[in-house]
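# Need the 3D shape of this:
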Amino acid sequence: MAEREALLACVDARGILAVRVTPNARSARIAVEPDNAGVNSVRIWVTVPPEDGKANKAVIALLAKALALPKSTLSIERGDTSRLKQIRISR
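Modelled structure (predicted):
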């Protein structure tokens, strides 16, 4: 539950969550960490490779589970082929 609250605190007023994704990780996980400026940032590790959108699907599934939301409420707004992504959360 604390992870869900920390993630929701990182969502901006437009419903966008900025994340940094690392594919091909040993385990799938999410971390909310302060960056150098003291602002919380979200990092996501997924175990699948970044080919044919597999990593993007894994990111959406992992975030949906952590936020206790349906996958259909999450979509990648920017960064389909980048490690830095903006994910729209519509409720």
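# Please make it C-alpha for all contacts and neighbour counts, starting now.
Will do.
# Not counting sequence-adjacent ones, nearest residue to Arg78?
Gln86 (5.1 Å; C-alpha to C-alpha, 6 or more residues apart in numbering).
# State the distance from that neighbour to Arg26.
Plainly put, Gln86 is 23 Å away from Arg26 if you go by C-alpha to C-alpha, to the nearest Å.
# Give me the more crowded residue out of the two.
Gln86 (19 against 10; other C-alpha atoms under 10 Å).
# mind listing the strands for the protein?
Per DSSP state E, the chain carries strands over the ranges 16-22, 29-34, 40-45, 74-78, 84-89.
# how about TSV for the ones you listed, with distance to Leu67 added?
Below are these laid out as TSV (distance: least, C-alpha to C-alpha, whole Å):
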stretch	distance to Leu67
strand 16-22	12
strand 29-34	11
strand 40-45	13
strand 74-78	10
strand 84-89	10
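# and this one, so I can compare the two:
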Amino acid sequence: MTTGPTTAGFYRPVDGGVLVEVRLTPKSASDRIEGTVAAADGSVRLKARVRAVPEDGKANQALEVLLARALGMPKSAVAVVAGHTARSKTLRVDGEPSAIAAALRLLAG
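Below is the predicted model:
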């Protein structure tokens, strides 16, 4: 069951985890999360950069690893579920929603 948006805006709790909205920039100088950014449609997204190229899912895989490490979770707990070929992506993070939300708020600054 999905609940409404949180005050943070870029994530929302769902059964067994959290959905996270991300704006990804591939082919960057380093892998990092840079807080949040407002999208053109007014939504808020977590801003991430990865060194990987956007070919054959490499950037998506790098994003999954980056977010898992940043949250202190196994890579298997993080998966791109929407936006596979777009810069705006939705990732699912499996685990305790309140703990994940707290970690995401810290990442966002």
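# re the thing from before, could you point out which of the strands of the first structure sits nearest Ala64 of the first structure?
Closest of the strands of the first structure to Ala64 of the first structure is strand 74-78, at 7.2 Å (criterion: C-alpha to C-alpha).
# Pro70 of the first structure matches what in the second structure?
Using TM-score structural alignment, the equivalent of Pro70 of the first structure in the second structure is Pro74.
# ok, now which ones touch its match?
Ala68 (C-alpha atoms under 8 Å, 6 or more residues apart in numbering).
# I'd like the distance between it and Thr36 of the second structure.
Counting by C-alpha to C-alpha - Pro74 of the second structure and Thr36 of the second structure are separated by 23 Å.
# what do you get for Phe10 of the second structure?
Phe10 of the second structure is 8 Å from Thr36 of the second structure, by C-alpha to C-alpha.
# okay, and the common contacts of these two?
Val44, Arg45, Leu46.
# Mind putting those residues into JSON lines with distance to Ile100 of the second structure and neighbour count?
As requested, those are exported to JSON lines (distance: C-alpha to C-alpha, whole Å; neighbours: other C-alpha atoms under 10 Å):
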{"residue": "Val44", "distance to Ile100 of the second structure": "17", "neighbour count": "18"}
{"residue": "Arg45", "distance to Ile100 of the second structure": "16", "neighbour count": "24"}
{"residue": "Leu46", "distance to Ile100 of the second structure": "14", "neighbour count": "24"}
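# Please tell me I have it right and Ser27 of the first structure contacts Ala58.
No - checked against C-alpha atoms under 8 Å, the pair Ser27 of the first structure and Ala58 is beyond contact range at 11.8 Å.
# list the contacts for the equivalent of Asn60 of the second structure over in the first structure?
Using TM-score structural alignment, the partner of Asn60 of the second structure in the first structure is Asn56. Residues in contact with Asn56 of the first structure, defined by C-alpha under 8 Å, 6+ apart, are Pro50, Asp80.
# Identify the residues contacting the alignment partner in the second structure of the residue nearest to Arg78 of the first structure.
Residue pairing (TM-score structural alignment): Gln86 of the first structure is matched to Thr90 of the second structure. The contact partners of Thr90 of the second structure, by C-alpha under 8 Å, 6+ apart, come to Leu19, Val20, Glu21, Val22, Val80, Val81, Ala82, Gly83.
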